[in-house]
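>>> Model the following, please.
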Amino acid sequence: MVSKILIANRGEIACRVIKTARKMGIATVAVYSDADANAMHVKMADEAVYIGASPSSQSYIVIDKIIEAIRQTGADAVHPGYGFLSENANFAAALQKEGVAFIGPPVGAIQAMGDKITSKKIAAEAGVSTVPGHMGLIEDADQAVKIASSIGYPVMIKASAGGGGKGMRIAWNDQEAREGFQSSKNEAKSSFGDDRIFIEKFVTQPRHIEIQVLGDKHGTTLYLGERECSIQRRNQKVIEEAPSPFLDPATRKAMGEQAVALAKAVGYHSAGTVEFIVDGDKNFYFLEMNTRLQVEHPVTELITGIDLVEQMIRVAAGEKLPFGQDEVKLNGWAIESRLYAEDPYRNFLPSIGRLTRYRPPVEGGRPDGTIVRNDTGVYEGGEISMYYDPMVAKLCAWGRDRRQAIDAMATALDDFEVEGIGHNLPFLSAVMQQSRFRDGRLTTAYIAEEFPDGFKGVELDAETARTLAAVAALVNQTLQARAVQISGTIGNHRRIVGSDWVVRLGETDVALTLANQGEGFRVSFADGEEIGATTDFVPGATHAKFNLEGVQIGVKIDVVGSAVRLRWRGFDLRVSVRSPHVAQLARLMPVKLPPDMSKMLLCPMPGVVTSITVGIGDVVEAGQTLAVIEAMKMENVLRAERQGIVKRILPTPGQSLSVDELIMEFE
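Predicted coordinates for the structure are as follows:
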């Protein structure tokens, strides 16, 4: 067994590896850049070594710096996590030359599967079903358009060395093929140092389902079931689950056996993932093999009870797998929601800043038998940097069946508090309530189809309005009671908290009466409906539990002046609780209109200007590219919303911009 593991990574995956190593009694070494000097993985590890400047190109993906850190600390094994050097054959070879165990597959397997073109050829030879496409490299945009036209639109333009959604574009016509080729090439060069591109047919109505494989060095290779990863945005997975609600046992077995056949064809050992695209008739096609631990591995661990990191370490140490294929059982259902530092109300653009509040739900078993797990690498007071992937945490929930797992996830999201950055918690909560998701009717186009105009929040229905009105009234009652205690009597009169209220939620008014019954309250609505209600809310609390007629919910609360901000199940509402008389007067107040920003292009996220494609005096058309901003390793193309004439341009390529900084103005 190895004695000291250096984790050549950062963030939540570094913390994840440290947890298992600690459980196994193995010492750990963290590496860190300038941006990560105070990171959680640095604090958790037994030792930490500084490896350079914040950009990963100057730290985490510099092989020589990792090797030097190994020499300094005497580590005898390296776990690469995912991303960075995890699928770099040169890195694995350098460790082999150094006499250090690589906690991953052999060099040959990384080389064979790391190139998307080569991997498809090997897969076809191994009897694995593959997607039609052009297997050769593509030299320029003209050739890309020609090939895409011959295959037939839509097509997927992909980086040969890609992964994690980087360097991928879907093209539906010649123009998109031309633009997508260049953007994919640029992202591939920036993310992987390899700008080779290929094109394949894009399967419509597809599901993204992957098989987890695990092999040892003694000839045993197994599959550990599948993961459904269809809910994606820009080819980046957002919500995953295991097993898939779509597969039947026969299809699962066929996919698993093909995945194992591919792994054996390249002499694979350690944990790996074979990704498939599956159409509506359960036909499946090989996409790629990730020769590393996947981001979404926790859901497989939750339904199999197998610690994949532990097995990777044991395989690297030469041990045999302690179980066979017949012993792999799928138990229950697990859901993973990726918490990203991105603003769903701004088309999911990246967000950076300090986590002024970061309070995940309590991990472990719940009274109803469900389990909550949160893999994270941040803490309250820490910063989300612009240099790395925007993922903050992976929240997982396990239940006996899919419906219970979804409900457990919804509750956990309600209990997750994050402030200081834009984040996608409201979006994740909203998805958990959608009937299409709960029914398992998923495709990789789910987000585009369900949110065609982006995420604008959740529309308030009558039932939710009553629920949140009752919550707001209880919060107001607690605050008013505290104010009375502080102010005491005025003259000979003691202030009394009223019982009749009008709760304003957006444009909706809910009239109710709140009666104190000693151990709780009775909430009476205008139509005669009554519910019993209790809460543990106290002034200053930012989260509280509310029991409404036997149903317990968790709501995030912020007192904002005379109003209360409530967040629950994707709703984010500024709520006012007023007496009937004050509510009547409030309706007469004029509404302040927002300023007209229609003639300005503002930077939607912190990032670096990579190009400005127009000049002062140019006439631009709706949809025309104006500028490209790079943020968190992704290119973001900014387009004109309408026709106009460019009046002035402020930044130049290479300049860093903050959120809402002016880029250009139109006449």
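>>> C-alpha from now on. contacts and neighbour counts both.
Noted.
>>> buried sites along the longest helix along the chain?
Using DSSP state H to define each element, the chain has its longest helix at helix 462-487. By neighbour count with 16 or more other Cα atoms under 10 Å, helix 462-487 contains the buried residues 465-466, 468-480.
>>> Grab the two from those that are most spread out in space.
Ala465 and Gln480 (21.7 Å; Cα to Cα).
>>> Downstream of the longest helix of the chain, the next helix or strand is which one?
On the C-terminal side of helix 462-487, the nearest following helix or strand under DSSP states H and E is strand 489-490.
>>> Quick one: distance of that next one to the chain centre.
On the basis of Cα atoms, centre = their mean, to the nearest Å, strand 489-490 sits 53 Å off its chain's mean C-alpha point.
>>> how near is the residue lying closest to Ala171 once chain neighbours are set aside to Ile197?
Closest residue in space to Ala171, ignoring its immediate chain neighbours: Ala177 at 5.0 Å, by Cα to Cα, 6 or more residues apart in numbering. Ala177 sits 12 Å away from Ile197, going by Cα to Cα, to the nearest Å.
>>> check contacts around Arg314.
For Arg314, the contacting residues are 1, 320, by Cα atoms under 8 Å, 6 or more residues apart in numbering.
>>> List the buried residues in whichever helix or strand it is part of.
Assigned by DSSP H and E, Arg314 belongs to helix 308-316. Across helix 308-316, burial judged by 16+ other Cα under 10 Å covers 308-316.
>>> I'd like the next helix or strand past it.
Helix 308-316 is succeeded, C-terminally, by strand 333-340 (DSSP H and E).
>>> got a list of contacts for that next one?
By Cα under 8 Å, 6+ apart, the list of residues contacting strand 333-340 reads 237-243, 296, 298-300, 302-303, 390-402, 405-406, 409, 423-425, 428.
>>> now the other sequence, so there's something to compare against:
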Amino acid sequence: MAITKILIANRGEIACRVIKTARKMGIATVAVYSDADREALHVQMADEAVHIGPAPSNQSYIVIDRILDAIRQTGADAVHPGYGFLSENAAFAAALEKVGVAFIGPPLRAIEAMGDKITSKKIAAEAGVSTVPGHMGLIEDAEEAVRIAAKIGYPVMIKASAGGGGKGMRIAWNDTEAREGFQSSKNEAKSSFGDDRIFIEKFVTQPRHIEIQVLGDRHGNTLYLGERECSIQRRNQKVIEEAPSPFLDEATRKAMGEQAVALAKAVGYHSAGTVEFIVDGNRNFYFLEMNTRLQVEHPVTELITGIDLVEQMIRVAAGERLSFGQEEVKLNGWAIESRLYAEDPYRNFLPSIGRLTRYRPPAEGVQEDGAIIRNDTGVYEGGEISMYYDPMVAKLCSWGPDRQAAIEAMGQALDDFEVEGIGHNLPFLSAVMQNARFREGHLTTAFIAEEFPDGFQGVSPDADARRKLAAVATLINDRLQRRATKISGTIGNHRRVVGREWSVALGSEAIAVTFAQEGDASRVTFADGGTASIRSDWLPGQTHATFFIDEMPMGVKVDKIGYSLRLRWRGIDVIARVREPRVAELARLMPVKLPPDTSKMLLCPMPGLITAVAVAEGDTVEAGQALATIEAMKMENILRAERKAVVKRVPVSVGASLAVDEVIMEFE
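I've put the predicted structure just below:
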């Protein structure tokens, strides 16, 4: 059959991604949107758009009848579900089949078999795929969960049977965590998927999360397109992915690929899909689940294989055969994907909402050094990040001929990516790219917890970075000073002269420098005699520029705050104050303003909805005790007591919508 018009039953960056390929293939597209997405980028990009309801996804994007009505209105003859929402919903696929609309995805049987994680593990075992030990039956209540977890042996993973994207997943190390984790997983599963069934399996310690991309047509041809390393995770949600994996050898890659294909064939799979494995330090691998849809991280596979997976999905849905075989799939170079989330890393990665007052991604395409930059996004400057959907803003990807080149390209691209108006994880992503363990490829799913045990506090600049940033601040200061002299001009017989001696304070440390112009470049001399050549085309008012220090480029974000400069580079975020030496000497005598004391308050860490308050006024709470639960962006967050205390006041109640830093409770 010929596909002429595709309705994308999704939103955000994946809807935009599908539209791009459909446009390339000459196929018309239809977007659907909720109240919150009236001005969304995917709505603007599509040929047609249909409103499908209120902002909450359970009243719009995952209501099958609303999608079917949009199909009837527009005459779409095919639907691409993207990922999440209805992408692995068997009832949705069946409804499309009933009305004669092509589903750009796998057959109904595969969705039913693999969409249920309990059934999928049984089928995988029968197909000869190695699986993780666990309890595959449904679990009725928290007490049964505790008994099963103790029998399997802690730690265990509590998972939603219909889950995905980190929703409805908890790791439990003891009975208390199993009891709490079961209920939270059940609540999240019901909210996100409309299915609250839960199962438990053994949690493999020191694991890597490696997945195999499979692709099949309707004519029995099935193959694998290499693997993706997805071990950098937080709250069971992938943050950074790469292809290929720095850990696998060719023999393990082949074995995993063949098992993935065997599983796909066992359920008559066609279209694109992913088989996820957990791999231990000895390269033993165990089946986790099969995602019967396009994965968020599919761009890294596309970059190293040159295969457009969305195009292949559309062609398969139209009944075409794959135009290549397994022997023709070649892995070329290395690709990395960094997920840009609307999450504040300085506040334990809690969700952030608001308007994108500045959104300027790095230039896409082939760079001067041969690297490739790609940015899949569904937002734009001036757009709004709402509380109703997943907090992912964009997927920044880099390609290089080898892993080191891909990392360097990603580091530079992150430096060049400007995002303002919301809390976001760009500094954290930059920090990971510079992390020695990451660069060496020594990864596990515990990477973030082990490398940032106290949370992300930003990157502290080392001596070399401090010198570079001091040089940048000095050059900017010189430009600002010279601009000021042109504005003030000559007063009487006196003309303002820009000095050469400066003190650059970065945080609490001051660096003495001498600045001199030398043609197109300038020279900064430090107190110990060291020097640095610096040049840049930065002009006052610019928020980002490239500074060449000894001809090495630095992409630095610059903001002028009063008489100070905020400089951001490679995860470093510092306030620089460039003063004349005498002014700097006097400034050290000034008192420091202290922040207000909030130690006796529980403040709302993110915009969200209070779903539970576990204590009352007058209660004595212990350290670690649950105080309240807040839901934001489809995730439940339990707020706990930091120390023993007595509750003095609880000014909020269940159902209240709170802003960041609103008081939830006070303590005596």
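>>> TM-score them against each other, please.
The TM-score (TM-score structural alignment, normalised by the length of the first structure) is 1.00; 667 aligned residues with a Cα RMSD of 0.5 Å.
>>> Quickly list what's touching both of Ala177 and Ile197 of the first structure.
In contact with both Ala177 of the first structure and Ile197: Ile157, using Cα under 8 Å, 6+ apart.
>>> rewinding a little: in strands, which of the contacts of strand 333-340 of the first structure fall?
Among those, the members found in strands (DSSP state E) are 237-242, 391-399.
>>> What separation do you get for the aligned residue in the second structure for Pro245 of the first structure and Phe447 of the second structure?
Matched by TM-score structural alignment, Pro245 of the first structure corresponds to Pro246 in the second structure. Distance from Pro246 of the second structure to Phe447 of the second structure, counting by Cα to Cα: 15 Å.
>>> dump the residue contacts of Thr390 of the second structure.
Actually, residue 390 of the second structure is Asp. It isn't Thr. With Cα under 8 Å, 6+ apart, Asp390 of the second structure has these contacts: 633-634.
>>> Now do the counterpart of it in the first structure against Leu339 of the first structure, distance only.
Structural alignment (TM-score structural alignment) places Asp390 of the second structure against Asp389 in the first structure. Using Cα to Cα, Asp389 of the first structure is found at 11 Å from Leu339 of the first structure.
>>> what do you get for Ile645 of the first structure?
Counting by Cα to Cα, the separation of Ile645 of the first structure from Leu339 of the first structure is 39 Å.
>>> Next: Leu95 of the first structure.
33 Å.
>>> Could you do Thr118 of the first structure as well?
Thr118 of the first structure is 34 Å from Leu339 of the first structure, by Cα to Cα.
>>> who's more crowded, those two?
Leu339 (22 against 15; other Cα atoms under 10 Å).
>>> Alignment lookup: the more buried one to the second structure.
In the second structure, Leu339 of the first structure lands on Leu340 (TM-score structural alignment).
>>> where's Ala113 of the second structure, which helix or strand?
With DSSP H and E as the test, Ala113 of the second structure turns up in helix 108-115.
>>> before we move on, back to that, just the buried ones among the contacts of strand 333-340 of the first structure, please.
Here, 16+ other Cα under 10 Å leaves 237-243, 296, 298-300, 302-303, 390-400, 402, 405-406, 409, 423-425, 428 buried among the contacts of strand 333-340 of the first structure.
>>> my read is Leu585 of the first structure is in a helix, agree?
Yes. Residue assignment for Leu585 of the first structure, taken from DSSP: H, G, I helix; E, B strand; the rest coil, places it within a helix.
>>> List the contacts of the closest residue to Val315 of the first structure other than its chain neighbours.
Spatial nearest neighbour of Val315 of the first structure, excluding adjacent residues (Cα to Cα, 6+ apart): Asp216 at 5.3 Å. Asp216 of the first structure is in contact with 268-270, 315, 318-321, counting by Cα under 8 Å, 6+ apart.
>>> residues contacting the closest residue to Ala40 of the second structure other than its chain neighbours?
For Ala40 of the second structure, ignoring the flanking residues on the chain, the nearest one in space by Cα to Cα, 6+ apart is Val379 at 6.9 Å. If you count contacts by Cα under 8 Å, 6+ apart, Val379 of the second structure has them with 12-13, 40-41, 393-394.
>>> try 10 Å this time
Neighbour list for Val379 of the second structure: 12-13, 16, 39-42, 356, 359, 385, 392-394 [criterion: Cα atoms under 10 Å, 6 or more residues apart in numbering].
>>> Also Ser270 of the first structure?
102-106, 213-217, 221, 291-293, 308-309, 311-316, 321.
>>> again, only using 7 Å
Listed by Cα atoms under 7 Å, 6 or more residues apart in numbering, the contact set of Ser270 of the first structure reads 104-105, 214-216, 312, 315.
>>> Tabulate the residues you listed (CSV), appending secondary structure.
Below are the contacts of Ser270 of the first structure laid out as CSV (three-state DSSP):
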residue, secondary structure
Gly104, coil
Pro105, coil
Leu214, strand
Gly215, strand
Asp216, coil
Met312, helix
Val315, helix
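>>> from these, which is closest to Gly365 of the first structure?
The closest of the contacts of Ser270 of the first structure to Gly365 of the first structure turns out to be Met312 (Cα to Cα; 25.9 Å).
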